[in-house]
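**Student:** need a structure here:
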Amino acid sequence: MEFRTYSSPHLSGTNHVGRLMRGVMLAALPGLILAWWFFGWGVLVNLVLAVSTCIGAEAAMLRMRRRPVRVTLGDGSAALTGLLLALALPPFAPWWIPVLGALFAIVIAKQLYGGLGYNPFNPAMVGYVVLLISFPREMTLWAPPQELADARLSLVQTLAWSLLGTLPAGTGIDAISMATPLDTIKTQLGLGLTLTEIQAGPRFGSLGGYGWEWVNLGFLLGGGWLLYRGTIQWQIPAGFLGGLFVMALLFYAADSDTYASPLFHLFSGAAMLGAFFIATDPVSASTTPRGRLVYGIGIGILVYIIRAWGGYPDGVAFAVLLMNMAVPTIDYYTQPRVYGQGGE
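**Tutor:** Model prediction:
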């Protein structure tokens, strides 16, 4: 009797792409829920628009490229791209902002390179940076935490603003939006105020911006779960947060009236989201153990440089894309030693 034999490995692995993507999306839930709680329904409106657009664009591109649609969509990568993009967008962005960003992320940054596994840049961050550079006004429509808001929009009112651009009678956009804590510090430092004076305001909490610190704690919790499950490796988050912390500590120690504390930088903006959910993208990030650490440290340093001296309040997206460019070189010079070579 003839038996058919198959090549190794004979044990099926547990790292399925779809399972990994769904795990990452599940881990983002604490931060997402806290963002909705503090900043309103716009967070969920952006989520629905970005995720549905990403899935639709991916399906259309797969059909055009004559690739299997159902199987590829089942890996969850398009939905995760939409989720990460939505979490980076201001809650009061008009409807076409998440739609346009999602289209650019999937069509240009992902599918035109060949799809998942071939894109050299993080698609969600490409879409975000295109929006940030092209539509700076719409990308500053951030909501204040609900306790600090002059007016709180309901779901219906949020949809009316997002889809139609209409607000309740007597309510202006300035009444429902405000600058982020990072933007506030950058602007008011330029007016000659000290950090002590700036952070005495109600929009600042114990660790970072009020509301923002809780959202970052949510993403820290989800990131810890990803590390515990082995979904991501520790080097990139540790390098990212360590590089950001050390840079902030050095300048804070030199001049605490001009440079914010390390804890403020860690728990404001997109620090935790970037460290655990964006920078750890398995396709566009470094793949060697030492390379992942170098990659993470580079992102953390660049984030601080952009926050402190750049033209934008936060720098996670730019830092990630800049380090994406350096990944081939980083991986080349950080290859682990092969057993039997190098004098072993």
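
**Student:** contacts and neighbour counts: CA atoms only from here.
**Tutor:** Fine.

**Student:** let's verify residue 297: helix, strand, or coil?
**Tutor:** Using DSSP: H, G, I helix; E, B strand; the rest coil, the structure places residue 297 in helix.

**Student:** let me fix that, I meant to ask about residue 83.
**Tutor:** helix.

**Student:** against residue 124, how distant is it?
**Tutor:** Distance, residue 83 to residue 124, by C-alpha to C-alpha, to the nearest Å: 9 Å.

**Student:** check residue 294 too.
**Tutor:** Counting by C-alpha to C-alpha, the gap from residue 294 to residue 124 is 22 Å.

**Student:** when the two are compared, which one has more neighbours?
**Tutor:** Between residue 294 and residue 124, counting by other C-alpha atoms under 10 Å, residue 124 is the more crowded of the two (27 against 23).

**Student:** which strands or helices does the host helix or strand of the more buried one pack on?
**Tutor:** Secondary structure from DSSP states H and E places residue 124 in helix 123-134. Using 3 or more C-alpha pairs under 8 Å, 6 or more residues apart in numbering; DSSP states H and E as the contact test, the elements touching helix 123-134 are helix 77-88, helix 96-103, helix 316-333.

**Student:** I'd like the structure of this one too, to check against the first:
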Amino acid sequence: MTPTTTAKAKLKTSAMIASFADPGQKTASAPFGHALARAAESDQRIVGLTADLGKYTDMHIFAQAFPERFFQMGMAEQLLLGAAAGMAETGLIPFASTYSVFAARRAYDFLCLDIAEPNLNVNIVGGLPGLTTGYGPSHQATEDMAIFRGMPNLTIVDPCDSVDIEQAVPQLAASEGPSYLRLLRGNVPTVLDEYDYTFELGKAKVLRRGRDVVLVSSGLMTMRALQAAKALEAHKVDVAVVHTPTIKPFDSATVLAELAGDRLAVTLENHSVVGGLFETVASAVVTAGLGKRVVPIGLPDAFLDAGALPTLHERYGLSVPRIVAKVLAELG
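**Tutor:** Model (predicted):
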């Protein structure tokens, strides 16, 4: 799929499907939907399901390509996951899409007991993870990873961009056991193609080296971490960036190797500072006995406001200027 370029216009948040791409940034359209359709061409076991959200989770691309393998379950998330479990029991490989808030809050028990406990290959695709919509707490999944991290057998993937998503889909299909993919949908930025990067399930990757600061990030915050690293060059601050697309199982070895030494360590995530990447990294640091301070950049432990995404990202510290200011303040 060839990346396109977004129109050079003011970034908007009009509804659920607002893009977080910067004006003029290189993007790819519906990378999840296209990747799933490509994977299904070579594996007839792959099926797609959604809870009345095909258009808003890019599942409609798969539905158009394979209508006989697509199942519209309606606004019934528990039914969605129960049906996916039954399909997996017969040997199929379901990808089931809904919004992250509904998968985590409404259907947790069905995912836990119907899918995770028997370790079935069901792939949950959650739209609007973290702060990727301006619709407020009913649709902002700011605590989804915190909810899911304690579930045995469940793999959690928080992709940065279209490259991550396109490469993750076939690997998730081929992997045993259930997964939860924090979906970036619509016009998704293409970032990692400039860093000699390849997605590997369960692996973190060092995208750039730096002597002063180490930014450990996941999801769309890896894009912001890379942008902040470049901006900090103007302040004579040399920044390393470590991308951790798989939150569970976590690649502690790669991350801890980068955190050794006296550089400032900062985590960046589009998620609450409770229960997500920050606490995953902090736990690994303590367990390894590093005695290292880790500074979190993430969403507050609160229900967030509604509004335009650029405004909200600035308000809650996810924008590049806020990241730069935080790092400079920590460096003193």
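
**Student:** what TM-score do the two superposed chains give?
**Tutor:** The TM-score (TM-score structural alignment, normalised by the length of the second structure) is 0.27; 167 aligned residues with a C-alpha RMSD of 7.4 Å.

**Student:** re the thing from before, can you pull the buried residues of the helix holding residue 124 of the first structure?
**Tutor:** For helix 123-134 of the first structure, the neighbour count (16 or more other C-alpha atoms under 10 Å) marks 123-129, 131-132 as buried.

**Student:** closest one of the residues you listed to residue 51 of the first structure?
**Tutor:** residue 124 (11.0 Å; C-alpha to C-alpha).

**Student:** ok, that closest one to residue 18 of the first structure distance?
**Tutor:** Note on residue 124 of the first structure: its distance to residue 18 of the first structure, by C-alpha to C-alpha, is 18 Å.

**Student:** ok, now residue 273 of the first structure?
**Tutor:** On the measure of C-alpha to C-alpha, residue 273 of the first structure and residue 18 of the first structure end up 20 Å apart.

**Student:** which one's more surrounded, those two?
**Tutor:** Neighbour count, other C-alpha under 10 Å: between residue 273 of the first structure and residue 18, residue 273 has more, with 25 against 16.

**Student:** element containing the more buried one?
**Tutor:** helix 271-273.

**Student:** packing partners of that helix?
**Tutor:** helix 212-229.

**Student:** pull out the buried residues from the next helix or strand after the helix it packs on.
**Tutor:** Counting by DSSP H and E, the element after helix 212-229 of the first structure in chain order, helix or strand, is helix 235-254. For helix 235-254 of the first structure, the neighbour count (16+ other C-alpha under 10 Å) marks 235-249, 251-252 as buried.

**Student:** in stretch 322-331 of the second structure, which residues are buried?
**Tutor:** In stretch 322-331 of the second structure, the ones that count as buried by 16+ other C-alpha under 10 Å are 322-324, 326-327.

**Student:** which of the residues you listed fall in helices?
**Tutor:** 322-324, 326-327 (DSSP state H).

**Student:** would JSON lines of the residues you listed with distance to residue 215 of the second structure be doable?
**Tutor:** Shown next, in JSON lines, are those (distance: C-alpha to C-alpha, whole Å):
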{"residue": "322", "distance to residue 215 of the second structure": "14"}
{"residue": "323", "distance to residue 215 of the second structure": "10"}
{"residue": "324", "distance to residue 215 of the second structure": "11"}
{"residue": "326", "distance to residue 215 of the second structure": "12"}
{"residue": "327", "distance to residue 215 of the second structure": "10"}
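
**Student:** go through these and name the one nearest residue 287 of the second structure.
**Tutor:** Residue 287 of the second structure lies nearest to residue 327 out of those, by C-alpha to C-alpha, at 25.2 Å.

**Student:** please give me every residue in contact with that closest one.
**Tutor:** With contact set as C-alpha atoms under 8 Å, 6 or more residues apart in numbering, residue 327 of the second structure has no partners.

**Student:** what about it, distance to residue 101 of the second structure?
**Tutor:** Distance from residue 327 of the second structure to residue 101 of the second structure, by C-alpha to C-alpha: 31 Å.
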